[in-house]
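coordinates only, sequence not included:
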């Protein structure tokens, strides 16, 4: 939370990466047969995680026609699901959304919580999982966390969780360490969260990588090491931003439509036939990922010189 730690009871469960955190949240805060809500532009594995344990993923439109967060679609989807079930788990991947680089603003968050408060007052139970896997590359660490203060003193039946990944935040890919963090105004809710999480972790993967956990506590306990890590991450952030800025500038110049990008590893391009676009790009030695609604480009892995001219190549493939 850095400078924006919310008021309330907070605890965490170590998980097998950010994916493990998402798994525990789905397993413990939805029922078999339930709908779990996420945005249409999303990480595809959310659906697999739901399906594997007997849940269904349903979606709302992330963006409206102006490219802003679609609060109307979100509100409508929440209401639709809660007409048939008494509780709902919502997954919001922000900031630095995978696959788009989009982020909810503080005002967007205020409206999301207003919708959820309304249904909580009607006797429904709502849990929000904030997937912050890429937050370390969304900007200055405090500026990108201002929304977290809004999680203070929420009603007991409106529960907030965050899925954290050491892979990104501590530049530690492959070590499979993360955490599921819970925030509540109720001590009883947090105690239950911790007990459920530990049980689920124990029965899913036992314990996570001890070396990774030791590294995290060592760095966080040393101001000099924390400062060095912050500086390293910000340098990576600046490199990615340079690439993304060049790509979005050239996309605007050649008329390529791009999902509004704020920060993060990925940029997405809407396409009617994503698979065909990706196959056409392979002829240009450009390798992108096909999604349900478009194509995902990993600016995290493309050097700046190779970004130049890339938008035009993608525009040609999309038109074809």
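Received it, and whenever you're ready, just let me know what you need. It should be emphasised that the depicted structure is a prediction, and the values quoted were computed from it without experimental measurement. Numbers count the residues shown, from 1 in each chain.

From here on, just use CA atoms for contacts and neighbour counts.
Fine.

Residue 268 versus residue 197, what's the distance?
Distance from residue 197 to residue 268, counting by Cα to Cα, to the nearest Å: 33 Å.

Correction: the previous question concerned residue 66.
In terms of Cα to Cα, residue 66 sits 16 Å off from residue 268.

Pasting the second one now:
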């Protein structure tokens, strides 16, 4: 609200923004993602351009890769279950997608053996889509040690990481949620990072996103910038200005930035508290059958409950609790007034052992 008031007082015009986005906004955005004191950013090896939120930045990144000779014939690897847009986004630009198992329903955690096996089977130079935090749809994230092992495995096969950073700050702190990305960047990977401010700023409809490319050399970064500038110009000319101006106002002011980070920490804590409350209501209070550990082992907005499609249908029909038929819930939808109702309904529909679909 404060940023909106400041922007209104500035009486900014409605002219087009620079094709690649306002340089000050892009610098601020990059320092949120890579760290305020990032040596990578100071090296000049990072190219940042504004895109149409997270989806648009992934599309732009995929398009860029498809037009780059080094990726001719390369495939994009996506861990499943996955955000439903990955496959069509890559197929749209002519890149074939290979899927592998990311989530283990029996543990509610990452199936890390399957992830490592995928890196072994992939051809050199293949693209790996990696969600940096708050995995959508499972909430199952890599641990720091798993990120370390994955970096070693991908480096050995010369695999190319494309990071989807849609939920930074909702799993833990801004820095903790960027651990994997910063690790890969500091280990010398060339990579793409797709950043969205839809969730952590609540600017869903303003479509505020940035695509960052990390190159081996500074002169390569300048060529990457020119290529991305052309792709943006040819496809959508420039990105929306209003939302990026709001983000820039907040990130440029120490007080407003601290207020934002405090609010973000409050949101993150609420999500974590909702998980603890639902798990306690089910396991401790109601002695629910089944394994509900996925509630606590996941991060961010989403997690999978151990439900089959029939149980999900019954929840909707009898108790007016609606979710995807694979059992994915949005933890943010829980509150003190509906927690008991949700837990009671879950106990009623899981009276017999469930058969997870995933």
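Cool, the structure landed. Everything quoted here is computed from the prediction, not taken from an experiment.

more crowded one of residue 66 and residue 268 of the first structure?
residue 268 (26 against 8; other Cα atoms under 10 Å).

from the chain's centre, how far out does the strand or helix carrying the more buried one sit?
Assessed by DSSP states H and E, residue 268 of the first structure sits inside strand 266-270. With Cα atoms, centre = their mean, to the nearest Å as the basis, strand 266-270 of the first structure stands 15 Å off its chain's centre.

In contact with the counterpart of residue 131 of the second structure in the first structure, which residues are there?
Under the alignment (TM-score structural alignment), residue 131 of the second structure maps onto residue 93 of the first structure. Taking Cα atoms under 8 Å, 6 or more residues apart in numbering, we find residue 93 of the first structure in contact with 42, 130-133.

give me that answer again for 7 Å
Residues near residue 93 of the first structure by Cα atoms under 7 Å, 6 or more residues apart in numbering: 130-132.

can you give me the helices in the stretch 101-250 of the second structure?
Using DSSP state H, counting those that start in this stretch, the helices of the stretch 101-250 of the second structure run over residues 112-121, 144-156, 174-177, 179-186, 218-235, 242-252.

which one of these lies closest to residue 258 of the second structure?
Proximity to residue 258 of the second structure, assessed across those by Cα to Cα, is greatest for helix 242-252 (8.8 Å).

The closest one aligns to what range in the first structure?
By TM-score structural alignment, helix 242-252 of the second structure lines up with residues 211-221 in the first structure.

Can you mark which positions in that stretch are buried?
212, 216, 219 (16 or more other Cα atoms under 10 Å).

got a list of contacts for stretch 259-274 of the second structure?
Applying Cα under 7 Å, 6+ apart, the contact partners of stretch 259-274 of the second structure are 169-172, 200, 300-301, 331-332, 334.

next one: stretch 93-113 of the second structure
62-63, 66, 75-81, 87, 90, 114-115, 118, 140-142, 293-294, 297, 356, 358.

Can you turn the buried part of the residues you listed into a ChimeraX selection?
Selecting only the buried members of those in ChimeraX, with burial defined as 16+ other Cα under 10 Å, works like this:
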select :62,63,66,75,76,77,78,79,80,81,87,90,114,115,118,140,141,142,293,294,297,358
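
Out of the contacts of stretch 93-113 of the second structure, which sit inside helices?
The helices, defined by DSSP state H, take in 62-63, 66, 87, 90, 114-115, 118, 294, 297 from the contacts of stretch 93-113 of the second structure.

Using CSV, please lay out those together with distance to residue 9 of the second structure.
CSV is the format used below for these (distance: Cα to Cα, whole Å):
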residue, distance to residue 9 of the second structure
62, 38
63, 38
66, 43
87, 43
90, 42
114, 54
115, 51
118, 53
294, 47
297, 45
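
Out of those, which comes closest to residue 346 of the second structure?
Once Cα to Cα is applied, the member of these that ends up nearest residue 346 of the second structure is residue 294, at 14.5 Å.

And that closest one, how far from residue 350 of the second structure?
From residue 294 of the second structure to residue 350 of the second structure the distance is 16 Å (Cα to Cα).

Ok, residue 278 of the second structure next?
15 Å.

Same check on residue 119 of the second structure?
On the measure of Cα to Cα, residue 119 of the second structure and residue 350 of the second structure end up 37 Å apart.

who's more crowded, those two?
residue 119 (22 against 17).

excluding its backbone neighbours, what's nearest the alignment partner in the first structure of residue 169 of the second structure?
Aligned counterpart of residue 169 of the second structure in the first structure: residue 136 (TM-score structural alignment). Leaving aside its sequence neighbours, residue 136 of the first structure sits nearest to residue 169 (Cα to Cα, 6 or more residues apart in numbering; 5.2 Å).

give me the number of residues near that neighbour?
Quick note: residue 169 of the first structure (other Cα under 10 Å) scores 20 neighbours.

Surely it touches residue 138?
No - shown here, residue 169 of the first structure and residue 138 do not form a contact pair, counting by Cα atoms under 7 Å, at 10.7 Å.

For stretch 123-137 of the second structure, buried residues please.
124-137.

same check, this time on stretch 158-176 of the second structure
So for stretch 158-176 of the second structure, counting by 16+ other Cα under 10 Å, buried means 158-172, 174-175.

Also stretch 81-96 of the second structure?
81-82, 86-87, 89-90, 93-95.

where along the stretch 1-150 of the first structure do the strands fall?
9-15, 35-39, 56-60, 87-93, 125-131 (DSSP state E, counting those that start in this stretch).

okay, the second one sits on what stretch of the second structure?
Per TM-score structural alignment, the counterpart of strand 35-39 of the first structure in the second structure is residues 75-79.

Spit out the contact partners of the counterpart of residue 193 of the second structure in the first structure.
Aligned counterpart of residue 193 of the second structure in the first structure: residue 162 (TM-score structural alignment). Applying Cα under 7 Å, 6+ apart, we find residue 162 of the first structure in contact with 129-132, 180-182.
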